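Asks: pasting the structure only:
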């Protein structure tokens, strides 16, 4: 509808696969049992509002998938933070049919709901490692106590989540090998996040998360290689990409450590997107014989 109103060809926009990529990035960012209508709402907002209303591909200043994610997170915080516990510590594991029933009706065949499915083997409703970490700190628990929870047992950064991030890392390395993305943003982002986390952990180990928890949980690797590297919304110069990635790394650490949300990747991406014109202005190569204008 928006393309028709703008008198643009629908077929040509479908053939660039950018809408498909936006949908895929949003899909892997939200809980797997989120209601189907949330996926439709988030994708529609990302493509129509965050992309097409700005002029379409190449004109949007903000990452569309992250806009859709943030809209859903702010509007439906309960559903967007309802993650299943890892298989190893889950008290109840839904099969494929129950998974589909949960997505489309909100209940399993036996009448169970998301509250029941979130319960782990210890009888406690589970969340992501970062969410558990932040909630437990607010409850007065120390980092040493928190790391004894089943969700962290025998894992570098939370049962299951470290493997998810390592898988994204492998995918990111493949993109670098194929020269589909440049190394500047992911490297500067990960190094800055690790440095901030290491310094924080060094000075306050009882209240701040370790570097390994920051690097191997949440959306760290997904953000580093698949979201921040969006060529439309990231800086266009090599020096600018280093600054852009570093800024996002600092913002992620600040939000995770002191903000109200457990994982700050989406907010960090959007805040970093705001600074791109300024970064590009001061880092673009100067043409000989011309002044910056």
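Replies: All right, it came through fine. Keep in mind the model is a prediction, meaning the values are calculated, not measured. Numbering: from 1, shown residues only.
Asks: hey, let's count contacts and neighbours off CA atoms from now on
Replies: Noted.
Asks: can you pull the contacts of residue 227?
Replies: Applying Cα atoms under 8 Å, 6 or more residues apart in numbering, we find residue 227 in contact with 25, 63, 269.
Asks: what strand or helix carries the closest residue to residue 181 other than its chain neighbours?
Replies: Leaving aside its chain neighbours, residue 181 sits nearest to residue 175 (6.0 Å; criterion: Cα to Cα, 6 or more residues apart in numbering). Following DSSP states H and E, one finds residue 175 within helix 161-177.
Asks: and the contacts of that helix?
Replies: Contacts for helix 161-177 (Cα under 8 Å, 6+ apart): 129, 155-156, 181-183, 215-222, 225-226.
Asks: please redo it, this time with the cut-off set to 10 Å
Replies: Outside helix 161-177, the residues that touch it by Cα atoms under 10 Å, 6 or more residues apart in numbering are 86, 128-129, 151-152, 155-157, 178-183, 186, 212-213, 215-226.
Asks: below is an additional structure, to be compared with the one above:
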């Protein structure tokens, strides 16, 4: 039995399972909006991520079973898949899993040693290398057969593709044209579903409140200021669009790649929110969450050092 002032240790598989369960409302809403391609991409990403993880563990001489069962690869695969277009060809999902598991995670030493969020490394790699395929999103949930034909290369991919609200915002803002910030209300339901899962994680104290609050606050404040200079998309639009809620509660909160101090978390997440708005408004990619998080991942060691509290009995940081 632990002493009253000590917390019970949380096993990694239990932690990963709770986060995965918190994703279920968002997965359900995204499947309702975009079709069977969402769970299909999760399955492809999970199988390939586990395969790459097992191969790298074997090459590194590490125990395979215990590392595969910790749930980290399964969770990273789900986060990667949820950021991908639902009808993306299967081989691109496999490439994304390779960069997530091998390059971003195992080459850094495995779980707990990686500097960058693995899922976002896989997503950003695909976005930079295959921008045309990564821009193909369905206007509505397509038929199962059409989705699987696109995923497995049996029909033209662009047959079920369309632009997203963030694409329209970026295009019109670059041309200096007014932007109607109203969007398909179904996208708002997806955002609310991820918000529900995120609130569950906050309620059970599995993620620190500073990270999602500062990220959403930084994004909303930037959007509000942007309206004053002609960027007419409202803070509410930015909060509901794209992967904002997924990023706020499931990506920014990654305990390995986020700061460990309360002040460091506030700075890290707030600046990630600001960068997300900057990339969305002025960059080449419609949704900047992945790049914002990866950029801020670089600053984590410095933030931890600068915001480390003074040791007991000392005036300054040790």
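Replies: Looks like it came in fine. What you are looking at is a predicted structure, and each value in this text was computed from that prediction instead of being measured.
Asks: quick one: TM-score?
Replies: Here the superposed chains carry a TM-score of 0.85, computed using TM-score structural alignment, normalised by the length of the first structure; 263 aligned residues with a Cα RMSD of 1.6 Å.
Asks: and the contacts of residue 227 of the first structure as TSV, adding neighbour count?
Replies: Putting these into TSV (neighbours: other Cα atoms under 10 Å) gives the following:
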residue	neighbour count
25	19
63	23
269	27
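Asks: show me what residue 112 of the second structure aligns to in the first structure.
Replies: Aligned by TM-score structural alignment, residue 112 of the second structure pairs with residue 58 of the first structure.
Asks: so what's that match up against?
Replies: Residues in contact with residue 58 of the first structure (Cα under 10 Å, 6+ apart) are 51-52, 231-233.
Asks: contacting residues for the residue nearest to the spatial centre of the first structure?
Replies: Nearest to the mean C-alpha position of the first structure, by Cα atoms, centre = their mean, lies residue 219 at 4.1 Å. Applying Cα under 10 Å, 6+ apart to residue 219 of the first structure gives the contacts 28-29, 161, 164-165, 168, 227, 263-266.
Asks: quick one: buried ones out of the residues you listed?
Replies: Neighbour-count burial within the contacts of residue 219 of the first structure applies to 29, 161, 164-165, 168, 227, 263-266; the criterion is 16 or more other Cα atoms under 10 Å.
Asks: about what we covered before: return a PyMOL selection command for the buried portion of the contacts of helix 161-177 of the first structure.
Replies: For the buried members of those, the matching PyMOL selection, counting by 16+ other Cα under 10 Å, is:
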select buried, resi 86+128+129+151+152+156+157+181+182+183+186+213+215+216+217+218+219+220+221+222+223+224+225+226
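Asks: the contacts of helix 161-177 of the first structure in helices, which ones?
Replies: 129, 186, 212-213, 215, 220-222 (DSSP state H).
Asks: which one of those is nearest to residue 238 of the first structure?
Replies: The nearest member of those to residue 238 of the first structure, counting by Cα to Cα, is residue 186 at 12.2 Å.
Asks: so what corresponds to residue 264 of the second structure in the first structure?
Replies: By TM-score structural alignment, residue 264 of the second structure lines up with residue 240.
Asks: average distance between the helix or strand hosting its match and the second structure?
Replies: If you go by DSSP H and E, residue 240 of the first structure is part of helix 238-258. On superposition with the second structure, the mean distance recorded for helix 238-258 of the first structure (mean Cα distance after the TM-score superposition for the first structure) is 0.9 Å.
Asks: could you give the angle of the helix or strand just after that helix to helix 238-258?
Replies: With elements assigned by DSSP H and E, the helix or strand that comes after helix 238-258 of the first structure is helix 265-283. Per axes from the mean of the first three to the mean of the last three Cα atoms, to 10 degrees, the angle that helix 265-283 of the first structure makes with helix 238-258 is 150 degrees.
Asks: in helix 265-283 of the first structure, which residues are buried?
Replies: Using 16+ other Cα under 10 Å as the test for burial, helix 265-283 of the first structure gives 265-270, 272-273, 275-276, 279-280, 283.
Asks: which secondary structure elements does it sit against?
Replies: helix 64-75, helix 220-222, helix 238-258 (3 or more Cα pairs under 10 Å, 6 or more residues apart in numbering; DSSP states H and E).
Asks: which of the ones you listed sits most buried?
Replies: helix 220-222 (a mean of 25; mean count of other Cα atoms under 10 Å).
Asks: now do that one: distance to the chain's middle.
Replies: Relative to its parent chain, helix 220-222 of the first structure has a centroid offset of 7 Å by Cα atoms, centre = their mean, to the nearest Å.
Asks: can you name the residues that contact the aligned partner of residue 130 of the second structure in the first structure?
Replies: Aligning on TM-score structural alignment places residue 130 of the second structure opposite residue 76 in the first structure. Residue 76 of the first structure makes contact with 38, 70 under the criterion Cα under 10 Å, 6+ apart.
Asks: likewise for residue 82 of the first structure?
Replies: Counted by Cα under 10 Å, 6+ apart, residue 82 of the first structure has contacts 30-34, 114-115, 117-118, 125-128.
Asks: state the number of residues packed around the closest residue to residue 87 of the second structure other than its chain neighbours.
Replies: Nearest residue to residue 87 of the second structure in three dimensions, chain neighbours excluded: residue 151, at 5.1 Å (Cα to Cα, 6+ apart). Applying other Cα atoms under 10 Å, we find 23 other residues in the vicinity of residue 151 of the second structure.
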